[in-house]
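Engineer: Quick check, what structure comes out for this input:
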Amino acid sequence: MLGQASVPLVGIVDTVVIGRTGDIAALGGVALGAMIINLVFWTFGFLRMGLTGLTAQAHGANDSPEVEAMLLRGLAIGGALGLALLLLQGPLTTMALAVMSGGAQVDAQADAYVTARFFGAPAALAVFAITGWLLGLGRTRAALALQVVMNGANAVLDIVFVWGLGMGAGGVGAGTAGAEWIAVFTGIAICTRVAGGGPVALLRRSERAALFARSALSRMFAVNRDLMIRTIALLLTFTWLVNAGARLGATTLAANHVLLQFISVAAFVLDAFAFTAEARIGQAIGSRSRARFVRAVRLTGEFALLGGAMLALTFWLGGTAVIAFMVTDIATAATARQFLPYAAVVPLLGAPSWMLDGVFIGATQGKALRNAAVVTTVLYIALDLLLRPMGNTGLWIAFLASYLLRAATLGPYLPALLRDITGNETLAKRATPA
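Structural biologist: Here you go, the predicted model:
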């Protein structure tokens, strides 16, 4: 939970550093730019999610060579995809800003932010792989250390570039990109220590034939393909939300961005339980244990619901003070306070959907995740269009409904998953010599 709570600090620090300058266009630019970057970068979030489930299953099966191969594959794929994004940053930025227009001043700030962030793309995607691998092994303290390093570097660099050098939204992007490069080198050092030996030793003992085995790569890409579609579908939900806010003006866009920081904190904190479920469920499937699977679902689910209720109450009672600290613009702060109740209830409504994500990611059930996400996104957009006459109120009602839709569309797949595990457990017992 500590590690996950530190993840959204990157976005919170970015918002506070630029929000306290009083520049509403710069804050709107960071909001728009951050959504573009999230849409592009998290399209490849399968590097985190897919690697967690696959690594956990290899670990549960005591397949150490495959565990190490997973890390090397993830780093290679993440670095290569990140480099491709860096090379394509020009057309990607132009296309995104053409679709998500927030006005000339906001767009200029967003362009500066996005351009700077793309220089961190190879590192950001490699960090996804590193985090997924560590979580798959249950190395939560190592994942926490990595996040602390990245968040600390981001805070320092943001302050230097924005408050010290006056670089505005571009300085926020540069600070975050620099922190991502610091994090990737730190993560590689952590992973090689966990694996035993330095990077060279790890490469030497990893057989090339096993590293690029066709069966392993085919399975990895099959899981990742479905997770990629699922991630894109869910990212479209947030992209639609931000773009809808932008159409309502710079003040609404900035206020919604502030409220999204609350949701980011809730999502990442409660994802701690989901990540625990991913690792435990992956290990349960690797060892073909129904009892371990049921225990992981029950305990993490109970704690997630309790945590969601506590977070909702905390946001409701303390959100006004946090908004006053984050933003100095009076109109933006007032709008954020008006819609705070909608953001406050997200942790409670979203807990079941986040937990089910963890269960199915750990089980590497990409098809179920893909299908549920696509249906959810289509229904959410339809509901948002229907409620558009209600302005920002309709926007938030549709967004809250999306969390209920995610749980409702994914939950029906759970009984079949449990039956599969029960069948595999029976087969494993029959194959075990008496």
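Engineer: switch to C-alpha atoms for all contacts and neighbour counts from now on
Structural biologist: Will do.
Engineer: Now do the same contact list for Leu39.
Structural biologist: 232, 235-236, 239 (Cα atoms under 8 Å, 6 or more residues apart in numbering).
Engineer: Now do the helices in the stretch 251-400 of the chain.
Structural biologist: Counting by DSSP state H, counting those that start in this stretch, the stretch 251-400 of the chain has helices at residues 290-326, 330-338, 340-344, 346-362, 366-386, 392-410.
Engineer: Let's see this one next, to set against the first:
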Amino acid sequence: MLAIASEPIFVLADTAMIGRLGVEPLAARAIASSLIGGIYWLFAFLIFGTTTLVGYHRGAGEPEICGEICLHALFLAAVGGIVVSILGILFAPHLYVLMGAGPDVSTLGSTYFRIRIAGSPFTFLLFATVGFLRGIQDTRTPMVIAFVVNGLNLVLDYLLIYGGLGLPAMGLRGAGIATLASQILAGTICLAVLFFSSHTSQYRLNRWRFNARRFLSLSRIGRDLAIRTGALRFSLVFATGTVARMGTASLSGHEIALQLFLLSSDTIDGIAVAGQTLAAKHLGADRPDKAYQMGKILILCGCVAGLIFGSGYILLKQPLIVLFTRSPEVAEVLGIAVFVLLALFQPVNGVVFASDGFLIGAHDTRYLMWAMLIGALGFFVPISWISLKWDLGLPGVWTGLSLLMAWRLATNSLRFFRKRWVLAFPGRN
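Structural biologist: Reported below is the predicted structural model:
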């Protein structure tokens, strides 16, 4: 959980530093974060799919297959990362126009976006490596990598945004360079761990050949997760584009609220990771009853964690707003309604994220895909659009997000407690 929690904490610090530059840089970053987050999460199957497949075969006592899955994931990461980098650099200005950004925000953001998207191959290598390490139940190494890389990013952020130690103050562009440097370091460390660490030696293959079966198994789970995640990220990007048309202050306020939402969700994802890894392991060892008992405990932990975050957001509302912005317009847009919605749904989020992880570990990704498509496209996107047309403002958009989370709570709970996930993994009957 510490590894996952470090990411949003450092992102929050990054957001606070950029917020001090003014409303336009924060708005430019908001659009870039929404777009890049959406693109990257399409490749999140490199984490979750690899974890599920490696965990299952490790539970079945098949280390050689674990190694094959890892190498195929690295291949997909490298190819996908190069393609994303090229396309992102070419189409950055067009994406900002599509998102409804004004000329000043678009000019600032396009440069920042290009710098950040250039690091995609290294980020995707990190995804595949973390997925493999989680699958073999090594959570310590990803934690160390996360703290080293995010710590470097934070230090470089300060030096390159404001200037220091002889480095020029580059503002938003400096924040992008800091992130790119951290991405390169992350990819390099991951390759060193996989190919030179004694810890992973038993999974290394003397010779690697392309195996269609391994590729297809990763592609199938990747397809379901990519569509599921794509629907979620599309709805979030659509919401951000809608908020951008409400004005720069609304967009900046949305970015702050969204980063707080991601802080809690990414932290609770530590519980989801445990659920995913252990569900895959117990099903691989043909112990579904043990997986179910473990899942109930982790879902309860997710709910408690959500209660803690929700209470914190209510109690610390004003200090959090002051931390991120000095603009009275942004503070007014955030208001009471958005923070109340953000806080009240934290326990719901905790149950959803924990059960998500368990069901992914059980390979029940097709069900999750359809549930997300209905919730994101049936609830969140229409309500975001209505919020703009009917002048409901930021509270309207966040009401849509809250309804999406309520839908996910209902569908995940139904699936988990009815135990339909037991037969989801290919080959089980």
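Engineer: Narrow the contacts of Leu39 of structure 1 to those in strands?
Structural biologist: Judged by DSSP state E, the contacts of Leu39 of structure 1 include no members of strands.
Engineer: Please identify which of the residues you listed is nearest to Val200 of structure 1.
Structural biologist: Using Cα to Cα, Ile232 comes nearest to Val200 of structure 1 of the contacts of Leu39 of structure 1, at 35.4 Å.
Engineer: which residue in structure 2 lines up with the closest one?
Structural biologist: Alignment note: Ile232 of structure 1 maps to Gly230 in structure 2; criterion TM-score structural alignment.
Engineer: Please list only the buried members of the contacts of Leu39 of structure 1.
Structural biologist: 232, 235-236, 239 (16 or more other Cα atoms under 10 Å).
Engineer: got a list of what Ala128 of structure 2 touches?
Structural biologist: Ala128 of structure 2 sits next to 46-47, 50, 70, 73-74, 77 when contact means Cα under 8 Å, 6+ apart.
Engineer: out of the residues you listed, which ones does structure 1 keep as well?
Structural biologist: Among the contacts of Ala128 of structure 2, the contacts conserved in structure 1 (both residues aligned by TM-score structural alignment, their matches' Cα atoms under 8 Å) are 46-47, 50, 70, 73-74, 77.
Engineer: how much space between the match of Ile232 of structure 1 and Leu377 of structure 2?
Structural biologist: Per Cα to Cα, to the nearest Å, Gly230 of structure 2 is found 11 Å from Leu377 of structure 2.
Engineer: where do the contact lists of those two overlap?
Structural biologist: By Cα under 8 Å, 6+ apart, no residue touches both Gly230 of structure 2 and Leu377.
Engineer: picking up where we left off before, ok, which pair from the contacts of Leu39 of structure 1 is furthest apart?
Structural biologist: Most distant of the contacts of Leu39 of structure 1, by Cα to Cα, are Ile232 and Thr239, 10.0 Å apart.
Engineer: Keep only the contacts of Leu39 of structure 1 that stay in contact in structure 2.
Structural biologist: Contacts from the contacts of Leu39 of structure 1 that recur in structure 2, judged by both residues aligned by TM-score structural alignment, their matches' Cα under 8 Å, are 232, 235-236, 239.
Engineer: Tell me the one among the residues you listed nearest to Ala363 of structure 1.
Structural biologist: Taking Cα to Cα as the measure, Ala363 of structure 1 lies nearest Ile232 of the kept ones among the contacts of Leu39 of structure 1, at 19.9 Å.
Engineer: Please name the residues that touch the nearest residue to that closest one once chain neighbours are set aside.
Structural biologist: Nearest residue to Ile232 of structure 1, sequence neighbours excluded (Cα to Cα, 6 or more residues apart in numbering): Thr43, at 5.5 Å. Shown in contact with Thr43 of structure 1 (Cα under 8 Å, 6+ apart): 228, 231-232, 235.
Engineer: What separation do you get for Thr43 of structure 1 and Gly29 of structure 1?
Structural biologist: Per Cα to Cα, Thr43 of structure 1 is found 21 Å from Gly29 of structure 1.
Engineer: next one: Gly164 of structure 1
Structural biologist: Applying Cα to Cα to Gly164 of structure 1 and Gly29 of structure 1 gives a distance of 19 Å.
Engineer: Pull out the buried positions in stretch 135-148 of structure 2.
Structural biologist: By 16+ other Cα under 10 Å, the buried positions in stretch 135-148 of structure 2 come out as 135-137, 139, 142-143, 145-147.
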